[in-house]
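Asks: coordinates for the following, if possible.
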Amino acid sequence: MYDHILLASDGTEASTNAESHAISLAAEHGAALHVLYVVDEDVYTAYSGDEYVDESEGPEHGLEETGQETLARIQADAEASGVDATTTLKHGRPAESVIETADEADVDLLVLGTKRRPAEYRSLLGSITDKVLRLSERPAVVVKTEVEE
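Replies: Okay, here's the model as predicted:
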């Protein structure tokens, strides 16, 4: 049923259950797993970074490091489960990058994580997962992670 699955992870606890679910689905279906981490350009371009002397010390570098660590961890978990995983780190806007990557890889399923957030947060900032679901025409699974407050 699924030959190519795309897992979009931001490396936070909101993605925890989605990561293990995507690996399990890929193993069960013998599917290739594509794993995406997006370095959100809105985050690092909104910050002046005046106190940083060297570009490699700025927020963009920190997000790239987090992305590389996240992708390496997920790839190791996938390999331990016998799943072939391809990792990609992109710079851009997360929702648009997820849809673009899904189209490039022609995936059969998107796997996205989410966690409960206060209504005020959602009304002001929205959710990347919500935006992907609105914009994509591909089948998607949203996996919730309950976070202790």
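
Asks: switch to C-alpha atoms for all contacts and neighbour counts from now on
Replies: Fine.

Asks: and the next helix or strand past the helix ranked longest in the chain?
Replies: The helix spanning the most residues in the chain, taking DSSP state H as the definition, is helix 59-80. Remark: after helix 59-80, the chain's next helix or strand is strand 85-92, criterion DSSP states H and E.

Asks: how about that next one: buried residues?
Replies: Neighbour counts over strand 85-92 (16 or more other Cα atoms under 10 Å) mark Ala85, Thr87, Lys90 as buried.

Asks: try stretch 104-122
Replies: For stretch 104-122, burial by neighbour count (16+ other Cα under 10 Å) applies to Val107, Asp108, Leu109, Leu110, Val111, Leu112, Gly113, Thr114, Lys115.

Asks: repeat that for stretch 73-85.
Replies: Using 16+ other Cα under 10 Å as the test for burial, stretch 73-85 gives Ile74, Gln75, Asp77, Ala78, Val83, Asp84, Ala85.

Asks: and stretch 10-26, by the same measure?
Replies: Neighbour count says stretch 10-26 has 10-11, 14-26 buried, by 16+ other Cα under 10 Å.

Asks: and which of these is nearest to Leu135?
Replies: Leu135 lies nearest to Asp10 out of the buried residues of stretch 10-26, by Cα to Cα, at 18.7 Å.

Asks: next, the second sequence, to be compared with the first:
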Amino acid sequence: MFENVLLATGGEAASDRATDHAIELAAHHDATLHVLYVVDSDVYDAYSGDEYVDGREGPEHGLEEVGEEAIAAVSERAADRGVDVEGHIEHGQPPETIVEFAREAGVDLVVLGTRRRPDEYRSLLGSVTDRVLRLAEMPVTVVKTPVEP
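Replies: The predicted model follows:
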């Protein structure tokens, strides 16, 4: 049923359960698992450029490094299940970039993680997951991470 599954990850704890779910789906359907990390252009465009981050110039490089580590961690977990992984780092605004990538890659299913945030946070900053759900034409599975006490 699924040939290409996309896991969009930020490498944070909210992605852990989504990662497990995406790997299991890809293994069950013998699908390729695409792992996408989006370097948020709003973050590095707002940077003044006056300092160095992680030994390199600008936050863009530090964010790419976080993405590489996140993709490597998913790839390692997927290898244990015999799942083929293709890692991708894209630049842009996360919701739009995720949907555009999924469309262009011919993805059958997008898997995203989410966790409960205060209403004030969501009203001010929104949610990548909420926006992807509104923009995507393809099926999207949202895997919730329980709130830690």
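
Asks: rewinding a little: rebuild the buried residues of stretch 73-85 of the first structure as TSV, extending it with distance to Lys144 of the first structure.
Replies: Compiled in TSV, the buried residues of stretch 73-85 of the first structure are given as follows (distance: Cα to Cα, whole Å):
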residue	distance to Lys144 of the first structure
Ile74	18
Gln75	21
Asp77	19
Ala78	20
Val83	22
Asp84	24
Ala85	22
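
Asks: tell me how far stretch 82-94 of the second structure lies from the chain's centre.
Replies: Its chain's average C-alpha position is 8 Å from that of stretch 82-94 of the second structure, according to Cα atoms, centre = their mean, to the nearest Å.

Asks: in the superposed pair, what's the mean gap between the longest helix of the first structure and the second structure?
Replies: Following the fit onto the second structure, the mean deviation recorded for helix 59-80 of the first structure is 0.8 Å by mean Cα distance after the TM-score superposition for the first structure.

Asks: contacts for that helix?
Replies: Helix 59-80 of the first structure is contacted from outside by 9-11, 19, 23, 35-39, 44, 47, 49, 55, 84-89, using Cα atoms under 8 Å, 6 or more residues apart in numbering.

Asks: okay, it sits on what stretch of the second structure?
Replies: With TM-score structural alignment applied, helix 59-80 of the first structure matches the range 59-80 in the second structure.

Asks: ok now that stretch, how far from the chain's centre?
Replies: 10 Å.

Asks: also stretch 51-68 of the second structure?
Replies: When C-alpha coordinates are averaged (Cα atoms, centre = their mean), stretch 51-68 of the second structure and its chain have centres 18 Å apart.

Asks: buried ones in that stretch, by neighbour count?
Replies: Buried residues in stretch 51-68 of the second structure, defined by neighbour count with 16+ other Cα under 10 Å: Gly58, Pro59, Glu60, His61, Gly62, Leu63, Glu64, Val66, Gly67, Glu68.

Asks: now, among the residues you listed, which is nearest to Val99 of the second structure?
Replies: The shortest approach to Val99 of the second structure among those belongs to Gly67, at 17.7 Å (Cα to Cα).

Asks: what distance do you get for that closest one to Leu112 of the second structure?
Replies: From Gly67 of the second structure over to Leu112 of the second structure the distance is 15 Å, taken as Cα to Cα, to the nearest Å.
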